[in-house]
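Chemist: Have a look at this prediction, sequence included:
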Amino acid sequence: MTALDESKAEETVIIDLAGKTSIADWMIIASGRSTTQVGALADRIIKALKEAGGSTPAVEGFPANDWVLIDAGDLIVHLFR
């Protein structure tokens, strides 16, 4: 969340999935104002996950950046333009 807040993500929603599905415990959905910002948000999140000791997440949606999906195991992040 800090990475999203610092990068000025908009309309951020956190969804607790624990006990509701086996695919993840948390989902975060956020928006950026442009494809450039969506790409920067994704880069920032990936960097924050690695700094926190996580492995490299699976990422889809690069390089177009109209939407980006980051799958970090127990956390899934959807970014939209």
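Modeler: Nice, thanks for sending it over.

Chemist: hey, let's count contacts and neighbours off CA atoms from now on
Modeler: Noted.

Chemist: Could you list which residues are in contact with the residue with the largest distance to the centre of the chain?
Modeler: Distance from the centre of the chain peaks at Gly19, with 20.8 Å (CA atoms, centre = their mean). Contact analysis of Gly19 by CA atoms under 8 Å, 6 or more residues apart in numbering lists Asp25.

Chemist: One more to weigh against that first structure:
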Amino acid sequence: MILHAVTKAADDKRAENITALDMEGISPVADYFVICHGNSDKQVQAIAREVKDKAEEFGVGIKRMEGFDEARWVLIDIGDVVVHVFHRDERVYYNLERLWGDAPHVDVLTS
């Protein structure tokens, strides 16, 4: 499943506090949101690049990737999964987990 592949890719680049939210029935945008952060611009870019590469390995094309050059909030649209890779400070500021507080969490890294 692509959800597990991209969360593992983020984990491989030492993304912190990786959270997957089940957005089915909550958001028309995607079935799952993956939210994580890095502690530097270079780490944010490395995480985003690894997620993109892993999705392409699975034969899933990237529909859109925004924010890569600024490395503050990189959004990677993989269709059914949207990955948000934040710089630590921006993650605290935008707090998407609170915004989408009704969404159930998916345990992806231990399964």
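Modeler: All right, it came through fine. Predicted model only: the values in this text are computed from it and were never measured.

Chemist: And the residue farthest from the centre of structure 1, what's its match in structure 2?
Modeler: Using TM-score structural alignment, the partner of Gly19 of structure 1 in structure 2 is Gly25.

Chemist: Next, that match: secondary structure please.
Modeler: Gly25 of structure 2 falls in the coil class when you classify it by DSSP: H, G, I helix; E, B strand; the rest coil.

Chemist: ok, which stretches of structure 2 are helices?
Modeler: 2-12, 41-57, 88-94, 96-99 (DSSP state H).

Chemist: now for those helices, which one comes closest to Val81 of structure 2?
Modeler: Between Val81 of structure 2 and those, the shortest gap by CA to CA is with helix 2-12, which sits at 6.6 Å.

Chemist: Show me what that closest one packs onto, helices and strands only.
Modeler: Using 3 or more CA pairs under 8 Å, 6 or more residues apart in numbering; DSSP states H and E as the contact criterion, the secondary-structure elements in contact with helix 2-12 of structure 2 are strand 16-22, strand 32-38, helix 41-57.

Chemist: Give me the range in structure 1 that the last one lines up against.
Modeler: Equivalent residues of helix 41-57 of structure 2 are located at 35-51 in structure 1, counting by TM-score structural alignment.

Chemist: Counting neighbours, show which residues of that stretch come out buried.
Modeler: 35, 37-42, 44-46, 48-49 (16 or more other CA atoms under 10 Å).

Chemist: what's the mean gap between that stretch and the aligned bit of structure 2?
Modeler: After superposition onto structure 2, stretch 35-51 of structure 1 sits on average 0.3 Å from its aligned residues (mean CA distance after the TM-score superposition for structure 1).

Chemist: Centre-most residue in structure 2?
Modeler: Central residue of structure 2 (CA atoms, centre = their mean): Val83, 2.5 Å from the mean position.
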